[in-house]
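Colleague: Make a model of this:
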Amino acid sequence: MLYFDHCASTPPYEEVVKTMMEVMKSQYANPSSLHRAGTDADKLIERSRALLADQLQTTNGKWVFTSGGTESNNLAIKGVARQYAGRGKHLITTQIEHASVYETFAQLEQEGFRVTYLPVSESGHVRIEQLEEALTDQTILVSVMHINNEIGSIQPIEQIGRLLKRYPKAMFHVDAVQSIGKLPVCIEEWGIDLLSGSAHKLRGPKGVGFLYVREGVTLYPLFTGGSQEYGNRAGTQNVPGIVASVKALRMSLESLEQRERRMRPLKQKLIQLISGIPELRLNGADPSAAHIIHFSYPGMKPEVIIHMLEQRGIMASTKSACSSKEDKPSRVLLAIGVSHEQAAGGVRISFGDEHEERDIVALGAALSHVVEQLKPLERRLT
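Modeller: Here you go, the predicted model:
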């Protein structure tokens, strides 16, 4: 099997699986308990928190452990909006955010907040001048993802952070779920106030996320009923998951530069192969992540392509895994200006550490065969 769906989830490191099993066996006490077993578990969490801060080079904030990227995004956005609504009720995000961000802003609109959804260029990038035009003295939060989860566009996070330093009332949230372990992320240097991550996107376990909260920022909690995680997230912490996640983060960061060097030529090879198939259209443009390629077969339902690739032992996806079962065009593709037909026929390929050039060649050959088989059915499957 060739697994090309790393944006949805990644195979965990073997060492991470072993660590999680060991901690599950030895540290099963509730870390909030006052007895020794509880305090031992709590010490493991705090040690993991310190290691997380060290790995991502943060000294001026705290890390909150959550259940994943979706919760981290919700806590950051709703937490700031509800806590600081007295300062202003204007929020800014983009038209191409992950559903866990986009739909969170839609909920806040129902609560009386005004949201500006910034357009993007044809390549899928935010324009700094449009962001600056959207800022007002009522803006309390700007949320922009680092790497888009569908087309891989890399947003100018450093430049946005530099701009927002002139607007101290506006806090800056970054969804870095697809970028941590893939690109350098300089949280404090770039002026980021809140940053979301997810362990299973970087070869850690599912069910663990993390959220950076700059010192001085207070969040209105989503959950109540306990004082865990500095009062930001009530509930018993996932001790084995947290320990294993921080180990996965360390391992991913240690191989970050090597990963980028390996994946960039693989992406270029696949672009070359896809460009040789006239029926397919590439979506997005550089600067983009090395591990993501998105293309469309206009006039063809993407799930047909996905299932035909699966029959050949190749796993890919249509769009975000959270939205892949929705039978409607990609919101992200529509935002970059492609036709409705092209936006409805998108397929995402996302690489991992295990891939080599021969895997890309095999994928290219499979795509060519699938397209040849589908051409006679093109009109009937739209």
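
Colleague: Please make it C-alpha for all contacts and neighbour counts, starting now.
Modeller: Will do.

Colleague: What segments of this protein are helices?
Modeller: Using DSSP state H, the helices of the chain run over 14-26, 36-55, 69-83, 99-110, 128-134, 157-164, 239-254, 256-275, 302-311, 331-335, 340-343, 357-374.

Colleague: Out of the ones you listed, which gets nearest to His291?
Modeller: Closest to His291 of the helices of the chain, according to C-alpha to C-alpha: helix 256-275, at 6.2 Å.

Colleague: Show me which positions of the closest one end up buried.
Modeller: Within helix 256-275, the residues that count as buried by 16 or more other C-alpha atoms under 10 Å are 256, 259-260, 262-263, 266-267, 269-271, 273-274.

Colleague: Which elements pack onto it?
Modeller: strand 281-283, strand 292-296, helix 357-374 (3 or more C-alpha pairs under 8 Å, 6 or more residues apart in numbering; DSSP states H and E).

Colleague: can you tell which of the ones you listed is closest to Cys7?
Modeller: Of all these, strand 292-296 comes closest under C-alpha to C-alpha, at 7.8 Å.

Colleague: hang on, the earlier thing: just send the buried residues of helix 256-275 back as a markdown table, with distance to Ile292 too.
Modeller: What follows is those, written out as a markdown table (distance: C-alpha to C-alpha, whole Å):
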| residue | distance to Ile292 |
| --- | --- |
| Leu256 | 15 |
| Arg259 | 13 |
| Glu260 | 12 |
| Arg262 | 13 |
| Met263 | 9 |
| Leu266 | 10 |
| Lys267 | 8 |
| Lys269 | 13 |
| Leu270 | 10 |
| Ile271 | 11 |
| Leu273 | 15 |
| Ile274 | 13 |
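
Colleague: Pick the most deeply packed of the helices and strands packed on helix 256-275.
Modeller: Across these, averaging neighbours per residue (mean count of other C-alpha atoms under 10 Å) puts strand 292-296 on top, at a mean of 24.

Colleague: Now do it and helix 256-275, the angle between them.
Modeller: 20 degrees (axes from the mean of the first three to the mean of the last three C-alpha atoms, to 10 degrees).

Colleague: Point out the other elements, helices or strands, that strand 292-296 touches.
Modeller: helix 256-275, strand 281-283, strand 346-350.

Colleague: Tell me which of the ones you listed sits nearest to Lys165.
Modeller: Of the helices and strands packed on strand 292-296, nearest to Lys165 by C-alpha to C-alpha is helix 256-275, at 28.7 Å.

Colleague: ok, back up a step: show me the one of the helices and strands packed on strand 292-296 that comes nearest Glu132.
Modeller: strand 281-283 (26.7 Å).

Colleague: Following up with a second sequence; could you model it the same way so I can compare the two?
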Amino acid sequence: MIYFDNSATTKAHKDIIDTFVLVNEKYWANPASIHEFGHQTNELLQTARTQVADVIKTAKEKVYFTSGGTESNNLAIFGLANKYKHRGNHVLISAIEHPSVLESAKELQLQGFNVEFIPVNKEGFISLDSIQSLLRPDTVLVSVMHVNNETGAIQPINEIATLIKSKSRAVFHMDAVQSFGKLVVNFEEQQVDAITISSHKIHGLKGSGVLVLKGSTEITPILYGGGQEFGVRSGTTSVPLAVCTAKTIRLANSNLEKNSMIMKSMTDDIVTFLQTFSSIKIISPEIRAPHIVSFSVRGVKGEVFINGLQKEDVIVSTSSACSSKQTKTSHVLKAMHLEDDYIKGVIRLSFSHLNSEEEVQQFKKIFTKVMNVIKGD
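Modeller: Presented below is the predicted three-dimensional model:
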């Protein structure tokens, strides 16, 4: 099987799985317990927290372990908006965010916040002119994803941050689920206030991730109970998942440059190959993450190609995994004003450093075969 759907999820590294089993076997005490076993388990938890903080360049008290990207994004949107609502009630969200951000923003509207959505251009990039015109003195929160999960477009985060600081006191949240492990992500590189990371996108375990805050940034909890995670996320912390999350983040960060080069080489090769077909339009912009190539076949539904490739043991996606089983058109493609001839035929290839050049060459042969059957090209 050739697996080119790594933006949906990645295969967990064996050493991450081994670590999860080991910690479950040796450190299964509740880290909040006052006995020595609980203390030892808590020390392991705090070591994991420190390791994440060191990578992201913040204090360990600003690292909150969560169940993954969706929870981290919900915590960021609700927690930051409510924490700083004394500054105003205006919230800006980009039009191409993940549903975990968009749906949270819509709920904020029901709670009385004035939420506006930042448009993007035809390449999927945030319009800096639009964000400048939308920013107000009472803007309290801006949320923009670093890399779009459907197109791979890399947003101009620091340019946006400069605009935010010039016109408001808003906190800036960046969803880095698709960028961490492919691009440098930390509070020194990006001038943001909050970062979301998900483990299973970088060869870690599902059901785990982090929300990390910068410096003096504070947040209001959305879960209440025993006050775990510094009172921000109540509930007994899964130490095995936290340890594995920290290890996954460290591994992805330490091999970042090498892995990114591997993925970029493969996706560049794929783009060159796809451009030879007259009926194919490359959706991903030139300024894209190294692991994603999105394209469309004119006049053919993406599902047709998905099924054709799957019969040849090639696994790809139509768009984001969250919406690929739904019949509605992607909100990202709508925001980009993609032409009707192409909007239903979008296919996303997403790579891992574990993919190989041999798989790329095999994909070319298989895709050409499928293309000839479906389109006669």
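
Colleague: And the TM-score between them?
Modeller: Overlay of the two chains. TM-score (TM-score structural alignment, normalised by the length of the second structure): 0.96; 377 aligned residues with a C-alpha RMSD of 1.7 Å.

Colleague: what about Tyr64 of the second structure, neighbour count?
Modeller: Neighbourhood size, Tyr64 of the second structure [other C-alpha atoms under 10 Å]: 25.

Colleague: try the one 5 residues further on
Modeller: Number of residues near Gly69 of the second structure (other C-alpha under 10 Å) recorded here: 28.

Colleague: Tell me how far the nearest residue to it once chain neighbours are set aside lies from Ser284 of the second structure.
Modeller: Nearest non-adjacent residue to Gly69 of the second structure, counting by C-alpha to C-alpha, 6 or more residues apart in numbering: Ser198, 4.8 Å away. Between Ser198 of the second structure and Ser284 of the second structure the distance is 22 Å, computed by C-alpha to C-alpha, to the nearest Å.

Colleague: Give me the more crowded residue out of those two.
Modeller: Comparing Ser198 of the second structure with Ser284 by other C-alpha under 10 Å, the one with more neighbours is Ser198, at 31 against 22.

Colleague: one step back: mind listing what the residue nearest to Gly69 of the second structure touches?
Modeller: Ser198 of the second structure sits next to 68-69, 177, 208-210 when contact means C-alpha atoms under 8 Å, 6 or more residues apart in numbering.

Colleague: Let's see if you can find the most crowded of the residues you listed.
Modeller: Going by other C-alpha under 10 Å, Gly209 tops those with 31 neighbours.

Colleague: Asn73 is in contact with that residue, correct?
Modeller: No: between Gly209 of the second structure and Asn73 there is no contact under C-alpha atoms under 8 Å: 10.5 Å.

Colleague: shared neighbours of these two, anything?
Modeller: Residues touching both Gly209 of the second structure and Asn73 by C-alpha under 8 Å, 6+ apart: Thr196.

Colleague: circling back: relative to Met171 of the first structure, which of the helices and strands packed on helix 256-275 of the first structure is closest?
Modeller: Closest among these, once you apply C-alpha to C-alpha, is strand 292-296, at 28.8 Å.

Colleague: Outside of that closest one itself, list whatever touches it.
Modeller: So strand 292-296 of the first structure is in contact with 7, 150-152, 267, 271, 280-284, 302, 342-351, going by C-alpha under 8 Å, 6+ apart.

Colleague: Which residue, other than its chain neighbours, is closest to Asn114 of the second structure?
Modeller: Per C-alpha to C-alpha, 6+ apart, closest to Asn114 of the second structure is His90, 4.8 Å.

Colleague: And the one you found, what's its match in the first structure?
Modeller: Matched to the first structure by TM-score structural alignment, His90 of the second structure sits across from His90.

Colleague: burial measure for its match, as a count.
Modeller: Other residues near His90 of the first structure come to 23 when the count uses other C-alpha under 10 Å.

Colleague: Next up, the contacts around Glu188 of the first structure.
Modeller: Applying C-alpha under 8 Å, 6+ apart to Glu188 of the first structure gives the contacts 58, 60.

Colleague: and if you look at the one 3 residues further on?
Modeller: Applying C-alpha under 8 Å, 6+ apart, we find Gly191 of the first structure in contact with 158, 161-162, 164-165, 172.

Colleague: nearest residue to Ala81 of the second structure other than its sequence neighbours?
Modeller: Ala81 of the second structure sits nearest to Leu141 (C-alpha to C-alpha, 6+ apart), 6.0 Å away.

Colleague: for Ile154 of the second structure, same thing?
Modeller: Residue nearest to Ile154 of the second structure in three dimensions, not counting chain neighbours: Val147, with 4.6 Å by C-alpha to C-alpha, 6+ apart.

Colleague: Tell me who's in contact with that neighbour.
Modeller: Going by C-alpha under 8 Å, 6+ apart, Val147 of the second structure touches 153-155, 175-179, 288-289.

Colleague: Among those, find me the one that's closest to Ala105 of the second structure.
Modeller: Distance to Ala105 of the second structure, by C-alpha to C-alpha, is smallest for Asp175 among the contacts of Val147 of the second structure, at 13.8 Å.

Colleague: where's the closest one relative to Val185 of the second structure, distance?
Modeller: 11 Å.

Colleague: Tell me which of these two has more neighbours.
Modeller: The residue with more neighbours, out of Asp175 of the second structure and Val185, is Asp175; 27 against 20, by other C-alpha under 10 Å.

Colleague: The more buried one is in contact with Val144, isn't it?
Modeller: Yes: proximity of Asp175 of the second structure to Val144 meets the contact threshold set by C-alpha under 8 Å, at 6.6 Å.
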